[in-house]
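J.: Generate a structure from the sequence data that follows.
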Amino acid sequence: MKTPAELEKYFSALGAVFLTPPGALIERVRRIRALVFDWDGVFNSGVKGDGVSSTFSEADSMGTNLLRYALWRAHGKLPITVIVTGAENPSARKFAFREHFAAVYSNVLDKSEAIAAVRTAHGIDGAEIACVFDDVNDLAMAAECGLRCLVRRDASPLVQDFVAERGLCDYITAMRADRNAVREIAELLIGLLGEFDAVAASRMRFDAEYASYFSARQSVRTESLTVETRFSEALP
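T.: Predicted structure coming up:
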């Protein structure tokens, strides 16, 4: 198990920026009960075209799975995991259903509405939500969450300054979206929980504990929601 200082050294060496010290992040990570991901610019570079859908990486998929497992081990229940996207993204919906996330919210212009819906539906506080985002249209969402990770985009230094100056972010990734930034964040958070070695060893063996988690994960029924849906009525 790596210490906070060792984790800071590892990830800073990659080029990551800790806006909140790792020691303080540990307490925030321990409170997390929900994971909220933007889609374009987080799981992919956001490149689009006529008839071209966005993509995702299996390395990031494994990262989300390991992080959910680590939180399941820590709290004895699955974290609520959702994707919030401002567009209509068939790939995001496919990924959410394949991974058995709780929900995918599409065509959301004010993403803070999705955070409010998750809080209301599941009886959790904003401090219990971790948010992964990449751009200005995500900031209202990030502002409502207790732990915020910004995916680096080298073309957006002023966005990075903006979130840092206003306390809207705790961590800026070293990797860009197309270089597995989600996986980087997942490994960092698992490391801060002090769970990485145990999680990796359990998954490697596919032991009874991991099998129990996986069974619970596979039983999640994913909701696909749009802005036209009244969130508070659509979620259980």
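J.: make it CA atoms for all contacts and neighbour counts henceforth
T.: Will do.
J.: Please enumerate residues in contact with the one helix or strand A116 maps to?
T.: Taking DSSP states H and E as the criterion, A116 maps to helix 112-122. Helix 112-122 is contacted from outside by 84, 105, 108, 124-126, 140-142, 144, 231-232, 235-236, using C-alpha atoms under 8 Å, 6 or more residues apart in numbering.
J.: swap in stretch 81-98?
T.: Outside stretch 81-98, the residues within contact range by C-alpha under 8 Å, 6+ apart are 34-40, 53-56, 101-109, 111, 114, 221-222, 224.
J.: Got a quick ChimeraX command for the buried subset of those residues?
T.: Of those, the buried ones go into a single ChimeraX selection, burial set by 16 or more other C-alpha atoms under 10 Å:
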select :34,35,36,37,38,39,40,54,55,56,101,102,103,104,105,106,107,108,111,114,222,224
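J.: Sequence B follows; please return its structure for comparison with A:
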Amino acid sequence: MTLDASPMPPALIERLRRVRLLALDVDGVLTDGRLEFQADGGEAKAFHTLDGHGIKLVQRAGIQVALITGRDSPMVSRRAAALGIQHLHQGIEKKLPTLHQLCQRLELDLAQVAYCGDDLPDLAPIHQAGVGISVPGAPSYIRQHADWVTEREGGFGAVREICDGLLQAQGRWDAVLDTYLHGQA
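T.: Model (predicted):
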């Protein structure tokens, strides 16, 4: 529901305008959800560059980003560091209490949070966030609780779609385009 998809409903736009924190699950949202284990015991994950650039754009616009994931992965730590994500929570089975603690620390309420996830540990945050988001590959019982299901799959630009939508809803999209049109980025 961004520029290259169907228009956003006005009620969703209004809720996106209040967002000051974008909280994301990792596996199935920032990645395609597959886990690849190497013979040496290492792990590989693939992240999409579109998602990374979208995260940088929303951060420049003053929206904080958090990753809240059930797994603990050095690859996620590296990706978060590369993107300047300061709020990284790994090995979290119950995500809602972590989201509440983060909101308290940042002096935000849940109405100012957009949360994207794809599985049962994400259900409560999706349901209680100001804007609950999921991806097409999530089970239907997760998607039905989301305010927004992205057009793009997790790991293939879903997060960029969310970031672009946030910037558009908050009236910052034209400034982003102008920056790049005039070679100032």
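J.: hmm, back to that, now go through the contacts of helix 112-122 of structure 1 and say which are in strands.
T.: 84, 105 (DSSP state E).
J.: Please produce TSV containing the contacts of helix 112-122 of structure 1, extended by distance to S61 of structure 1.
T.: Formatted as TSV, those follow (distance: C-alpha to C-alpha, whole Å):
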residue	distance to S61 of structure 1
V84	16
Y105	18
V108	23
I124	25
D125	26
G126	24
A140	25
M141	22
A142	22
E144	25
F231	26
S232	28
L235	24
P236	25
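J.: Among the contacts of helix 112-122 of structure 1, the buried ones, what's the PyMOL command?
T.: Under the burial definition 16+ other C-alpha under 10 Å, those of those that qualify are selected in PyMOL by:
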select buried, resi 84+105+108+124+125+126+141+142+144+231+235
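J.: So which of the contacts of helix 112-122 of structure 1 is the closest to I172 of structure 1?
T.: A142 (13.0 Å; C-alpha to C-alpha).
J.: can you pull the contacts of the counterpart of that closest one in structure 2?
T.: Mapped onto structure 2 by TM-score structural alignment, A142 of structure 1 lines up with I126. Contact partners of I126 of structure 2, counting by C-alpha under 8 Å, 6+ apart, are 115-117, 132-134, 145-146.
J.: Quick one: buried ones out of the residues you listed?
T.: Applying 16+ other C-alpha under 10 Å to the contacts of I126 of structure 2 flags 115-117, 132-134, 145-146 as buried.
J.: Sort out for me which of the contacts of I126 of structure 2 are in strands.
T.: Mapping those onto strands (DSSP E) picks out 115-116, 132-134.
J.: F156 of structure 2 -> structure 1?
T.: Checking TM-score structural alignment: F156 of structure 2 goes with R179.
J.: Ok, A175 of structure 2 next?
T.: Per TM-score structural alignment, A175 of structure 2 is aligned with A198.
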